[in-house]
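>>> structure for the following, please:
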Amino acid sequence: MAVDGPSGSGKSTVSRRLAAALGARYLDTGAMYRAVTLAVLQAGVDPSDADAVAKVAMDARIVIGTDPEKPTTRLDAVAVDREIRGPEVTGAVSAVAAVPGVRRVLVAQQREIIATAARIVVEGRDIGTVVAPEARPKVYLTASADARAHRRSTEADADLDATAVDLARRDRLDSTRTTDPLAKAADAVELDTTGLGIDEVVTRLRALVGAVCD
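Now for the predicted structure:
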């Protein structure tokens, strides 16, 4: 199952809970881009230097745990689950994710992970359009800009206005990048999560899975 959408739309929480409810694996592709971004920053590489960033991506050893109850991210054998959620990584990840060489490396890894799972819920920004266009079903989650900013600022204990500005910046970068931009697949079901609780969203998606796959 492919779950796409912008930051703050509820992808991660909903996808994890849905995968657990379905007895499926869970893949957070965003964590992979964040891990590469962390590696770029640790190496002192300028995120705007596409060639250098792509080389970091090729050299980085990223291992993603797909247990929805406890997803993990390791970079060069070191657990980095907390580090990849820090403000420096968040500020640079869209630029790193826009590098074609990075996307080639990570999309190949993502497809390998998907191929080894009997059932898997995969969340990101280009799952239904690029990574797994054959996925069934495909969902595109969205929410109002205000709702998304409120969720993100609450999660990070950050200033609401600053979070809203950063989300707008990331939306612009993610949707206008040349390679694999954020986009809704033509056959995806769109669900606006504004005003919906997590349990309600999961319930709706479970019903969708049942309708498509049973």
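>>> C-alpha from now on. contacts and neighbour counts both.
Fine.
>>> what ranges do the strands span in this structure?
2-4, 25-28, 62-65, 72-75, 78-79, 120-124, 138-142, 189-192 (DSSP state E).
>>> quick check: which of those strands is nearest to Arg16?
Across those, Arg16 has its closest neighbour in strand 25-28 (6.2 Å, Cα to Cα).
>>> the structure of the following sequence is requested for comparison with the preceding one:
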Amino acid sequence: MIVVAIDGPAGSGKSTVADALATALGVPHVDSGAYYRAATLAVLRAEVDPTDVDAVTAVVGRVAIDRVDGRTLLDGEDVEDDIRGATVTANVSAVAAHPAVRDLLLVAQRSGIARDGGVVDGRDAATRIVPDADLKVWLDADVEERGRRRALQAGEPERLDHHIADLHRRDAADATQMVRADDAVVVNTTGLSLDHVVATVADLARTAAGGS
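This next block holds a predicted model:
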């Protein structure tokens, strides 16, 4: 069993790398950000102000969020596609900034990791969710590269400047949550292929776990 924590800023490729790495290592992928996105969707559906900590905490405390076979469930409803939309993306930082919300989601995020291991990605995976992970990775890329990826992902290559500006905003909003673990290995993915990054981190993980 192996546990890998991958942190880093928005657009650095955390979820993509974590998903491929989990497959390579034969362990589950725990997308911690999906829990915050599902919580944000619940808040928006309840027409609650994402900055109202009491109202947001009440909404999140009433819903059940789970991940099954790579899909995100909100009260049993598959919302994987809904949580990746622009409206959720624009509000998730505000919801995730509330410590009470993070506490509520922590138990769900940790579920199964102790039993099955896993690759956990997020902004505080190594410092909060699995601080005893076998390997902690800080995945990074320059903002232009991250913006290019986001623009291509959105099918908007002509709006590169917009996506770069949005990432600057996200970085500022996420600053209090994005804490790099002291013992994290920094992997800068700028200009690197997915296969190269996954192979690099997989080698690091196997070494950290004693070759298992």
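>>> TM-score them against each other, please.
TM-score of the superposed chains, computed with TM-score structural alignment, normalised by the length of the second structure, equals 0.94; 205 aligned residues with a Cα RMSD of 1.0 Å.
>>> would you mind finding the most buried of the strands of the first structure?
For the strands of the first structure, the stretch with the most neighbours on average is strand 2-4, a mean of 28; neighbours defined as mean count of other Cα atoms under 10 Å.
>>> whereabouts in the second structure does it align?
Aligned using TM-score structural alignment, strand 2-4 of the first structure spans residues 5-7 in the second structure.
>>> just to revisit the earlier point, nearest to Leu41 of the first structure, out of the strands of the first structure?
strand 72-75 (12.7 Å).
>>> the closest one packs against which elements?
Using 3 or more Cα pairs under 8 Å, 6 or more residues apart in numbering; DSSP states H and E as the contact test, the elements touching strand 72-75 of the first structure are helix 29-42, strand 62-65.
>>> try it again at 6 Å.
Packed against strand 72-75 of the first structure, as judged by 3 or more Cα pairs under 6 Å, 6 or more residues apart in numbering; DSSP states H and E, are the following elements: strand 62-65.
>>> ok so, going back, quick one: the match of strand 2-4 of the first structure to the first structure mean distance?
Mean deviation of stretch 5-7 of the second structure from its aligned counterpart in the first structure after superposition (mean Cα distance after the TM-score superposition for the first structure): 0.5 Å.
>>> can you list contacts of that stretch?
Val119, Val120, Asp121, Gly122, Arg123, Ala125, Ala126, Lys136, Val137, Trp138 (Cα atoms under 6 Å, 6 or more residues apart in numbering).
>>> likewise stretch 23-31 of the second structure?
Judged by Cα under 6 Å, 6+ apart, the contacts made with stretch 23-31 of the second structure from elsewhere in the structure are Asp19, Ala22, Gly118, Val119, Val120, Asp121.
>>> and if you look at stretch 36-50 of the first structure?
Identification of contacts with stretch 36-50 of the first structure by Cα under 6 Å, 6+ apart yields Ala57, Val89, Val93, Val96, Val99.
>>> still on that earlier bit, list just the nearest of the contacts of stretch 23-31 of the second structure to Leu167 of the second structure.
Distance to Leu167 of the second structure across these (Cα to Cα) is lowest for Asp121, with 18.0 Å.
>>> thinking again about what came up before, okay, the contacts of stretch 5-7 of the second structure in JSON lines with distance to Gly70 of the second structure next?
Rendered in JSON lines, the data for the contacts of stretch 5-7 of the second structure read as follows (distance: Cα to Cα, whole Å):
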{"residue": "Val119", "distance to Gly70 of the second structure": "12"}
{"residue": "Val120", "distance to Gly70 of the second structure": "13"}
{"residue": "Asp121", "distance to Gly70 of the second structure": "13"}
{"residue": "Gly122", "distance to Gly70 of the second structure": "15"}
{"residue": "Arg123", "distance to Gly70 of the second structure": "19"}
{"residue": "Ala125", "distance to Gly70 of the second structure": "18"}
{"residue": "Ala126", "distance to Gly70 of the second structure": "21"}
{"residue": "Lys136", "distance to Gly70 of the second structure": "22"}
{"residue": "Val137", "distance to Gly70 of the second structure": "21"}
{"residue": "Trp138", "distance to Gly70 of the second structure": "22"}
